[in-house]
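Q: Sequence below, structure please.
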Amino acid sequence: MSTNQPTPEQIKRWRGYLANERSEAAAYRDLARRRSGEEQEILLTLADAEDRHADYWVEQLGDAAQNPPKPDAKTQLLGFLARRFGSVFTLALIQSAETRSPYDDDIDAPQHISADERIHAEVVRGLASRGRERMSGNFRAAVFGINDGLVSNVALVIGVMATGVPAQIVLITGVSGLLSGALSMAAGEYISVRSQTELLDASLPDPKAREALHALDVESNELELVYRARGMSEDEAKVKAKRVLAKIGEQKRVSDNVLGSTEVQSAGSARSAATFSFLAFSVGAFLPIIPYVFGLEGLVAAVTSLILVGISLMATGATTGLLSGKPPGVRALRQLAIGYGAASVTYVLGLLFGMIL
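A: Below you'll find the model as predicted:
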């Protein structure tokens, strides 16, 4: 216990810290139960660190540490998500929370606890990055495809509607935009993934080259050139080549990566990526035309379309924010502004074209 008697305001703040630290420790343990191996060990170590922080505030509070309040709403949400889901999204939210530690601006908080929280943010960032890398590329294609469909087709529909043409024409235009955009997205995704796969394949060692290792001339040692071509220095290439040839001479089995390997990641299936892009764009592009499908017209149809699109834009914006480890609320509002901004521009252009025609 500190020699100076804490003020009521300090006691209130410290009790909040104690509640949050205990809740965060529980959240890390809940996440650890859904994992195994190294990730589980890391999460349990973070939980132990949060327990140490809680013990510090118990020591500072003394008797006032009894019956602490509930954690703040953000910490309670993180705990709920950790118990129910334990996904990469939860880690991303925890990363964001650890980055914005309240200890940085509190003179009562010791530097070592503030520093711990900063390091925790980086640890969680690393764990979240693992999750993002494991996350299916099809999922990312779906999120971005839906977003593209929303923005492009709502802009098209609102722009055409502003010209004053009948609702049936607006619907036909929206369906045309859906099909053309979805096909374009699918074709672009297919070509992109296919080209990336071919480039990655070109970087892998040729299996037939391994068969020539046993017949290499030890004196001239062409294997050294292979290692140098892959970025090793001359001395490093010589050492590794000699080591490999020594293994061959001793009749030892040469491992599959004896020629060295290029760190590459699979680009995934081109057909699968194209299919997901087509379907995702179609879903996003269909939302703006739903009011016209059900026979709505004029301002009512436009407002309904904008509401549906606005909700969806915020959802996709928040999702992409979580995927990138950024605050989801900011990304949701940014996505909404971009979508409505595009619709506003095409609406004004539609009005101008309507006046001219």
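Q: all contacts plus neighbour counts: C-alpha atoms, from now on.
A: Will do.
Q: quick one: contacts for Gln95?
A: Contact analysis of Gln95 by CA atoms under 8 Å, 6 or more residues apart in numbering lists 120-122, 124-125, 325.
Q: Can you tell me which of those is closest to Phe89?
A: Using CA to CA, Gly325 is the member of the contacts of Gln95 that sits closest to Phe89, with 8.3 Å.
Q: and the nearest residue to that closest one once chain neighbours are set aside, how many neighbours?
A: In space, and not counting its chain neighbours, Gly325 is closest to Ala92: 4.9 Å by CA to CA, 6 or more residues apart in numbering. Using other CA atoms under 10 Å, Ala92 has 27 neighbouring residues.
Q: Next, the structure of the following sequence, for comparison with the previous one:
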Amino acid sequence: MGFSESPHSDHTPSTEPTSAQIRRWRHYLADELAEAAIYQHLADRASGQQGEILHQVAVAEGRHAEHWRRLLGPYADKPGRPSLRASALMFLAKHFGTVFVLALLQRAESRSPYREDPDASEAMAADEAVHEEIIRALATDGRTRLSGNFRAAVFGANDGLVSNLALIMGIGATGVSSSIVMVSGIAGLLAGALSMGAGEFVSVRSQRELLDASRPTQVTLEVAPELDLDANELTLIYRARGMTEEAAEHRAAERLGHFECDCDPSLSFQDAKARAALSRDQNVEYDDPRGSDDNQALGTDLGAAASSFCFFASGAIIPILPYFFGLGGGMALLVGMFLVGLALLFTGGCVGLLSGASPLKRGLRQLAIGYGAAIATYLLGMAFNTTVA
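A: Down below sits the predicted model:
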């Protein structure tokens, strides 16, 4: 994989650069060197094609650094310090998973200043745009692997945060004592977590039962010896699974022992669904009698229930923490809102980080939604104020 060379690779400034140019070029040089080191570090940790691609991106960033070093000339001996962003990326690259770093790098590449800087070549600006797409593609697999569990974690934690904060604010606004608010918050935590766990258990168990109902059985092996060869309905099974008539007849002949091979590459299937049907059929009748691929992807019902319970509870406990430490009344509500706000900013920032969007904007969005629900419930509580001592 190659990248375009800068048309300014042999260019040296004809006039003495200004102090502002020197500062800016030194900043660019430091950032390019830092990014080259980050990409190379990720390449060393990766393997196969991904490692090679990251290495090539590191080489391209090194070429960009040479462009600024050449422009700086004698002033290049004192490069500036890398930006806080580049330093943070290097720290994350060394201590955290690749998918988080790639998500941040994708955003950094999309915000390259080279398009507006006349001292940067057009090829360098084009390189940065290409780098963004490269990193987006490399991050796709990691995002896909995280999407299911990450969605469950964010959904569960945010549900606990917002629902329990709204609950205690609504009850607190009615004028009841702090002890009643705390007990209500604990009850909300347990009820919500148990409801989430039970719902996830039923959801996963039901989905597995639906998959089991659609999975081929071993009936073709059990009844094949008794089939009427002149009225062979075995082919109908394979045609129902998506095979062509010719492929179904060949598969039936295999089951009846007329062929020693287990496939005929000359036979084509109508679509990917048919090929998957044959794969499941082979898996069921020869390898794993349960056909466990779907079950592995789905996970266990007890595991999903436990995860949902824990995620919800971890969020729901935050708004009632002030009551555990002796606070009450309006102060407890304010501290609870503050703690929940921090948690919402964090979870929203994580969503933005992995999606390649602005972590701050995603965090503020989560904060606005959570606070909106809580304030609305508080106002309803005030409307039904009971003034209970």
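Q: re the thing from before, counterpart of the residue nearest to Gly325 of the first structure in the second structure?
A: Aligned by TM-score structural alignment, Ala92 of the first structure pairs with Ala103 of the second structure.
Q: again with Arg35 of the first structure
A: Match for Arg35 of the first structure (TM-score structural alignment): Ala46.
Q: Could you check which residue of the second structure pairs with Val154 of the first structure?
A: Aligned partner of Val154 of the first structure by TM-score structural alignment: Leu165.
Q: ok, its match touching Met337?
A: Yes. Between Leu165 of the second structure and Met337 a contact is recorded at 7.2 Å, counting by CA atoms under 8 Å.
Q: doesn't the match of Ala92 of the first structure fall inside a helix?
A: Yes. According to DSSP: H, G, I helix; E, B strand; the rest coil, Ala103 of the second structure belongs to a helix.
Q: What are the neighbouring residues in contact with it?
A: Per CA under 8 Å, 6+ apart, neighbours of Ala103 of the second structure: 135-136, 139, 353-356.
Q: Dump the residues you listed to TSV, plus secondary structure, distance to Gly62 of the second structure and neighbour count.
A: Listed next are the contacts of Ala103 of the second structure as TSV, based on DSSP: H, G, I helix; E, B strand; the rest coil; distance: CA to CA, whole Å; neighbours: other CA atoms under 10 Å:
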residue	secondary structure	distance to Gly62 of the second structure	neighbour count
Ile135	helix	17	22
Arg136	helix	20	19
Ala139	helix	22	22
Leu353	helix	26	23
Leu354	helix	26	24
Ser355	helix	27	20
Gly356	coil	24	20
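Q: Quickly check the residues you listed for the two that are furthest apart.
A: Applying CA to CA across the contacts of Ala103 of the second structure, the maximum distance is between Ile135 and Leu353, 13.6 Å.
Q: How many residues are close by the residue mapped onto Gly73 of the second structure from the first structure?
A: In the first structure, the residue equivalent to Gly73 of the second structure is Gly62, according to TM-score structural alignment. Neighbours of Gly62 of the first structure under the rule other CA under 10 Å: 12.
Q: gap between the closest residue to Gly62 of the first structure other than its chain neighbours and Gly86 of the first structure?
A: In space, and not counting its chain neighbours, Gly62 of the first structure is closest to Met1: 6.1 Å by CA to CA, 6+ apart. Distance, Met1 of the first structure to Gly86 of the first structure, using CA to CA, to the nearest Å: 36 Å.
Q: between those two, who's got more neighbours?
A: Of the pair Met1 of the first structure and Gly86, Gly86 is the one with more neighbours under other CA under 10 Å, namely 21 against 13.
Q: Quick check: which element contains the more buried one?
A: When elements are assigned from DSSP states H and E, Gly86 of the first structure belongs to no helix and no strand.
Q: That one is in contact with Gln40, isn't it?
A: No. The criterion here is CA under 8 Å, and Gly86 of the first structure misses it with Gln40 at 11.9 Å.
Q: Between the contacts of Ala103 of the second structure, which sits nearest Cys310 of the second structure?
A: Leu354 (22.1 Å).
Q: Now which residue in the first structure aligns to that closest one?
A: Leu354 of the second structure maps onto Leu323 in the first structure, by TM-score structural alignment.
Q: can you tell me which residues contact that match?
A: Taking CA under 8 Å, 6+ apart, one finds 88-89, 92, 132 in contact with Leu323 of the first structure.
Q: Report the separation between it and Arg22 of the first structure.
A: From Leu323 of the first structure to Arg22 of the first structure the distance is 26 Å (CA to CA).
Q: can you check Val348 of the first structure too?
A: 54 Å.
Q: Between these two, which is the more surrounded one?
A: Arg22 (19 against 15).
Q: how about that one, what's its match in the second structure?
A: By TM-score structural alignment, Arg22 of the first structure lines up with Leu33.
Q: Thought Glu61 was touching that match, still the case?
A: Yes. The pair Leu33 of the second structure and Glu61 qualifies as a contact (CA under 8 Å) at a distance of 7.2 Å.
Q: Which residue in the first structure aligns with Met90 of the second structure?
A: Per TM-score structural alignment, Met90 of the second structure is aligned with Gly79.
Q: Run through the residues that contact that match.
A: 23-24, 26-27.
Q: Give the helix, strand or coil label for it.
A: helix.
Q: Now do it against Leu43 of the first structure, distance only.
A: Distance from Gly79 of the first structure to Leu43 of the first structure, by CA to CA: 14 Å.
Q: Same check on Glu9 of the first structure?
A: 33 Å.
Q: Could you pull out the helices in the stretch 51-200 of the first structure for me?
A: 73-84, 88-99, 111-134, 137-162, 167-203 (DSSP state H, counting those that start in this stretch).
Q: Save those helices as TSV, and put in distance to Ala280 of the first structure too.
A: Putting the helices of the stretch 51-200 of the first structure into TSV (distance: least, CA to CA, whole Å) gives the following:
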stretch	distance to Ala280 of the first structure
helix 73-84	26
helix 88-99	20
helix 111-134	19
helix 137-162	5
helix 167-203	8
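Q: right, so of the ones you listed, which gets closest to Ile356 of the first structure?
A: With CA to CA as the yardstick, what comes closest out of the helices of the stretch 51-200 of the first structure is helix 137-162 (12.3 Å).
Q: elements contacting the closest one?
A: helix 167-203, helix 270-286, helix 298-323, helix 328-356 (3 or more CA pairs under 8 Å, 6 or more residues apart in numbering; DSSP states H and E).
Q: Pick the most deeply packed of those.
A: helix 270-286 (a mean of 24; mean count of other CA atoms under 10 Å).
Q: Cool, thanks, talk later.
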